[in-house]
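Colleague: Fold the following for me, if possible:
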Amino acid sequence: MIEELGGDFFQQLRGFYYTARTGSVRKAAQLMNRNPSTISWQIRQLEQQLDTVLFDRYMRRLRITPEGERLLEWTISTFELLRGMKSDISSPGGTLRGTASISSNLPFSVMAVGIVLAFRKTHPEVHIKIRRALTYEVVDDVASSRVDFGLTGMTTDAPHCRLEELFTARPLLIAPRDNAFGLPERPGPDDLTGLPFISFLAENMEESGDPYFDTSLRSLPHPLDIVLSVNNYHLMLRYVKQGMGVAVMDEM
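Modeller: Sure, this is the predicted structure:
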C-alpha cells in the first residue's frame, strides 16, 4: 500500500535540503527563489510530521541535528531515485535523453574534452553540464547529489562517495630552475628539511588542506617550513618561479 502524502511534502524536502547544505534559511530561499518565511514554514512542517528536531537554533545559526543528517541522506537518495525514474521513462528503446552533470577540476576537464565529444556523437540527445571546481568542491558536489559524478585527483578516501581509480599520478617536487637548494635528482626526506615551502590553502584557511601536506608529507621527521599558502595551483607555480620556495604537486 502506498501511503498518502501531502502535495507539499517534496517541496518541504527541497527546502530542508538547501537549508542543510547552506546552513542558512536566507541562502536556501535565494537558491529556491522563495521567501525565507516559506522555507522556515516548510522546515517546521517537516519537523511536525516527523516528530523530531532537524536543526538546533542558536544565535541565529542553524546546526543540523543527527536526525537532520539522517533525513538529509534519505532526501538525497529520494531525489536521485526520482531523477533516475524520470530518465528511464523518458528514454524509450534505450535512447539516452536528459542531462548529465559533471563536477571536475581543471586538468580533468581538459582531459575529458575528447571523451565528451565522442559521447555526444553517440548520444546527441543528452545535454552535458560541466562545472569546474576545486577538489573539495567536487567531492561535496557528488556527496550532496548536486552532480551525477565528479572527476578529480584524490589522496584520501571521500566520505559518502564511491571512488573508481582511473589512473595514478606521481607527486612531484616543484622548484625554480636556477636555485641554490642543492637538491639531488631524487630528493629524500632529509633533503626537504629547511626548504621554504608553498602550500595549498584550504577553504577554512588552514594549511592542512594541502592534499600532500596532510598525508604523505605528514610522516616527515621534521615539520616543513611553510612560507606561503595560497588556494590556487597556478599562483603557487608563479611564486615558485619567482624563487619564493618549492611546492609539491601531482604531475597533472
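Colleague: CA only for contacts and neighbour counts going forward, please
Modeller: Will do.
Colleague: any idea whether the residue nearest to residue 23 when sequence neighbours are not counted is helix, strand or coil?
Modeller: Spatial nearest neighbour of residue 23, chain neighbours left out: residue 62 (5.9 Å); criterion: Cα to Cα, 6 or more residues apart in numbering. Secondary structure, DSSP: H, G, I helix; E, B strand; the rest coil: residue 62 is strand.
Colleague: do the one 5 residues further on as well
Modeller: Using three-state DSSP, the secondary structure recorded for residue 67 is helix.
Colleague: check contacts around the residue nearest to residue 23.
Modeller: For residue 62, the contact set (Cα atoms under 8 Å, 6 or more residues apart in numbering) comprises 23, 24, 55, 56.
Colleague: hmm, try it at 10 Å
Modeller: 19, 20, 22, 23, 24, 25, 54, 55, 56 (Cα atoms under 10 Å, 6 or more residues apart in numbering).
Colleague: Go through those and name the one nearest residue 112.
Modeller: residue 22 (29.8 Å; Cα to Cα).
Colleague: Give me the buried entries from the contacts of residue 62.
Modeller: By neighbour count, with 16 or more other Cα atoms under 10 Å, those hold 19, 20, 23, 24, 25, 54, 55 as buried.
Colleague: Sitting in strands, which of those residues do you find?
Modeller: Counting by DSSP state E, the part of the buried ones among the contacts of residue 62 found in strands is residue 55.
Colleague: any chance of the buried ones among the contacts of residue 62 in TSV, plus distance to residue 70?
Modeller: Listed next are the buried ones among the contacts of residue 62 as TSV, based on distance: Cα to Cα, whole Å:
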residue	distance to residue 70
19	14
20	11
23	16
24	18
25	19
54	9
55	12
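Colleague: Among the buried ones among the contacts of residue 62, which one sits closest to residue 236?
Modeller: Nearest to residue 236 among the buried ones among the contacts of residue 62, with distances taken as Cα to Cα, is residue 23, at 31.3 Å.
Colleague: and the gap between that closest one and residue 69?
Modeller: Distance of residue 23 to residue 69, given as Cα to Cα, to the nearest Å: 12 Å.
Colleague: intersection of neighbour lists for the two?
Modeller: Contacts common to residue 23 and residue 69, judged by Cα under 10 Å, 6+ apart, are residue 55.
Colleague: structure for this one too, so we can compare:
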Amino acid sequence: MIDRLEMFLALAKARHFGRAAEAMGVTQPTLSAAIRQLEDQLGVMLVRRGSRFQGLTPEGERVLDWARRISGDVRGMKEELRAAREGLTGVLRLAVIPTALGAVAQLTGRFAAAHPALRFSVRSATTTQLLAAIEDHEADAGIGYLDNEPLGRVVTVPLYTERYVAVMRRDASLAERSRLRWADLAGADLCLLTPDMQNRRIIAGHLAAAGVAAEPRIETNSTIVLISHVLNSGWITILPERAAAIFLQGQPLVARPLGAPDAAHEIGLIAPWREPHTPLLSALLAEAKRFDRD
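Modeller: Below is the predicted model:
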C-alpha cells in the first residue's frame, strides 16, 4: 500500500498521469493501475478522470492528507533506523527565502562540523514554495519569515530579526545621510524583488505607509541582479541588513538604515509538524536554537 500511496502523492503533485509516472520511474499504465488498486482497496474514487487528469475528488483530498502523513512517518522510521546504525548521514534539504541565503551557512556550517557524514542541498524559494516543498517532502525544512503571513501547521525556531537598509552607490545623493526614512525614497529609481516574494510584499507595505508607490524600474527574484543594477545604473534597492552586508565588501556601495517606521520581522527555521521528529530534524532544531542572533 505504501508504494501506491507514493504514486498517488506523485500524481497529486504533477496533476498529470504521464509526468507522475516519469517522476516515479514507472510506465503510465503501471501508475494508473496502482491508483485504481488503491481506490479499490479504500473503497472510494480518488481521482476525477476524463481524457486527462481532472483533479482529486473530495475523498481524494482527504486521502492526500493521510498519504502525506503516512509517507512522512515511513521515511522518518527509515531515517531513525539508519541513524541508529550509522549516525546522521544522507542529504539535508533546505528551502530558503532569497534574503536569508547569506545567513544559512551560519546554521549549516556548525551542523556540518558536528555531523561530517551529512551533506546539504540548499535551494532558493519563495515562502509559498518553501511551505509546499516541506508538505510534499521535497525539503526537510526551510528558513523564512515567521511573523508576517500564516504558515499553517509547522514547527518554528526563531533565528534572527530582519531589519531593512537602502543600498546605493557611494556617490548617490541619499548616501550623504547616515539614516533614511521610508518617505525619503519617493521619486528614487528602485529595483526590488518580485511581488511573489514575501520580502517584496513587506517592503511595499512599508513604502505605501510612507506614501511611496512601489513602482521599481526592475523586478527580479535574484538579489545578485538587484545589486548589479545598483552598481551599474545607480538605482537603489532595499534589502535586509544581513543580506546587504555580503555585497558591501569591496564594492563602492553603502547601506543606510531605514526608519520611520523602524521595521523588523522575524526569520526562523520552519520544519514539518510531526511527532516524533526524525533524528535529523531533531538535531537540526536543536542546532537552530543555538543560532547566533547578533
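Colleague: Just give me the closest of the buried ones among the contacts of residue 62 of structure 1 to residue 191 of structure 1.
Modeller: residue 23 (44.6 Å).
Colleague: now for the closest one: what does it line up with in structure 2?
Modeller: Using TM-score structural alignment, the equivalent of residue 23 of structure 1 in structure 2 is residue 15.
Colleague: Against residue 39 of structure 2, how distant is that match?
Modeller: Per Cα to Cα, residue 15 of structure 2 is found 17 Å from residue 39 of structure 2.
Colleague: what does residue 245 of structure 2 give?
Modeller: 54 Å.
Colleague: what's the answer for residue 1 of structure 2, then?
Modeller: Relative to residue 39 of structure 2, residue 1 of structure 2 is positioned 11 Å away (Cα to Cα).
Colleague: Now which residue in structure 1 aligns to residue 38 of structure 2?
Modeller: Aligned by TM-score structural alignment, residue 38 of structure 2 pairs with residue 46 of structure 1.
Colleague: Need the residues that contact the host helix or strand of that match.
Modeller: Per DSSP states H and E, residue 46 of structure 1 falls inside helix 36-50. With Cα under 10 Å, 6+ apart as the test, helix 36-50 of structure 1 has contacts from 8-19, 24-30, 32, 51-55, 67-68, 71.
Colleague: can you give me the strands for structure 1?
Modeller: 55-58, 61-64, 98-104, 126-132, 149-151, 171-174, 196-200, 225-230, 247-250.
Colleague: buried ones in the fifth one?
Modeller: It refers to strand 149-151 of structure 1. 149, 150, 151.
Colleague: Need the nearest residue in space to the last one, chain neighbours excluded.
Modeller: Counting by Cα to Cα, 6+ apart, residue 104 is the residue found nearest to residue 151 of structure 1 once chain neighbours are left out, at 4.6 Å.
Colleague: Give me the neighbour count for that neighbour.
Modeller: By other Cα atoms under 10 Å, the residues close to residue 104 of structure 1 number 24.
Colleague: hang on, the earlier thing: residue 1 and residue 39 of structure 2: who's more crowded?
Modeller: Taking other Cα under 10 Å, residue 1 of structure 2 and residue 39 do not tie; residue 39 has more neighbours (16 against 10).
Colleague: tell me, what residue is most central in structure 2?
Modeller: In structure 2, the C-alpha nearest the mean C-alpha coordinate belongs to residue 130, at 3.1 Å (Cα atoms, centre = their mean).
Colleague: What is the aligned counterpart of that one in structure 1?
Modeller: Residue 130 of structure 2 maps onto residue 138 in structure 1, by TM-score structural alignment.
Colleague: for residue 165 of structure 2, same thing?
Modeller: Correspondence of residue 165 of structure 2 to structure 1, assessed by TM-score structural alignment: residue 172.
Colleague: show me the contacts for its match.
Modeller: Residues in contact with residue 172 of structure 1, defined by Cα under 10 Å, 6+ apart, are 247, 248, 249, 250, 251, 252.
Colleague: Verify the contact between the second one and residue 175 for me.
Modeller: To tie it back to what came earlier, the one meant is residue 248 of structure 1. Yes: here residue 248 of structure 1 reaches residue 175: they are 9.0 Å apart, a contact under Cα atoms under 10 Å.
Colleague: so what's in contact with the two at the same time?
Modeller: Joint contacts of residue 248 of structure 1 and residue 175 (Cα under 10 Å, 6+ apart) are residue 197.
Colleague: Tell me how far the equivalent of residue 75 of structure 1 over in structure 2 lies from residue 139 of structure 2.
Modeller: Using TM-score structural alignment, the equivalent of residue 75 of structure 1 in structure 2 is residue 67. Here the criterion is Cα to Cα. By it, residue 67 of structure 2 lies 17 Å from residue 139 of structure 2.
Colleague: okay, these two: which has more neighbours?
Modeller: Regarding residue 67 of structure 2 and residue 139, a neighbour count based on other Cα under 10 Å identifies residue 139 as having more, with 22 against 19.
Colleague: what lines up against the more buried one once you look at structure 1?
Modeller: Residue 139 of structure 2 maps onto residue 147 in structure 1, by TM-score structural alignment.
Colleague: what's near enough to touch the closest residue to its match other than its chain neighbours?
Modeller: Excluding its sequence neighbours, the residue lying closest to residue 147 of structure 1 (Cα to Cα, 6+ apart) is residue 101, at 4.9 Å. Shown in contact with residue 101 of structure 1 (Cα under 10 Å, 6+ apart): 127, 128, 129, 130, 131, 145, 146, 147, 148, 149, 150.
Colleague: Residue 79 of structure 1 now?
Modeller: By Cα under 10 Å, 6+ apart, residue 79 of structure 1 lies in contact with 10, 13, 14, 85, 145.
Colleague: now, which of those residues sits nearest residue 188 of structure 1?
Modeller: The closest of the contacts of residue 79 of structure 1, once distances to residue 188 of structure 1 are taken by Cα to Cα, is residue 145, at 41.1 Å.
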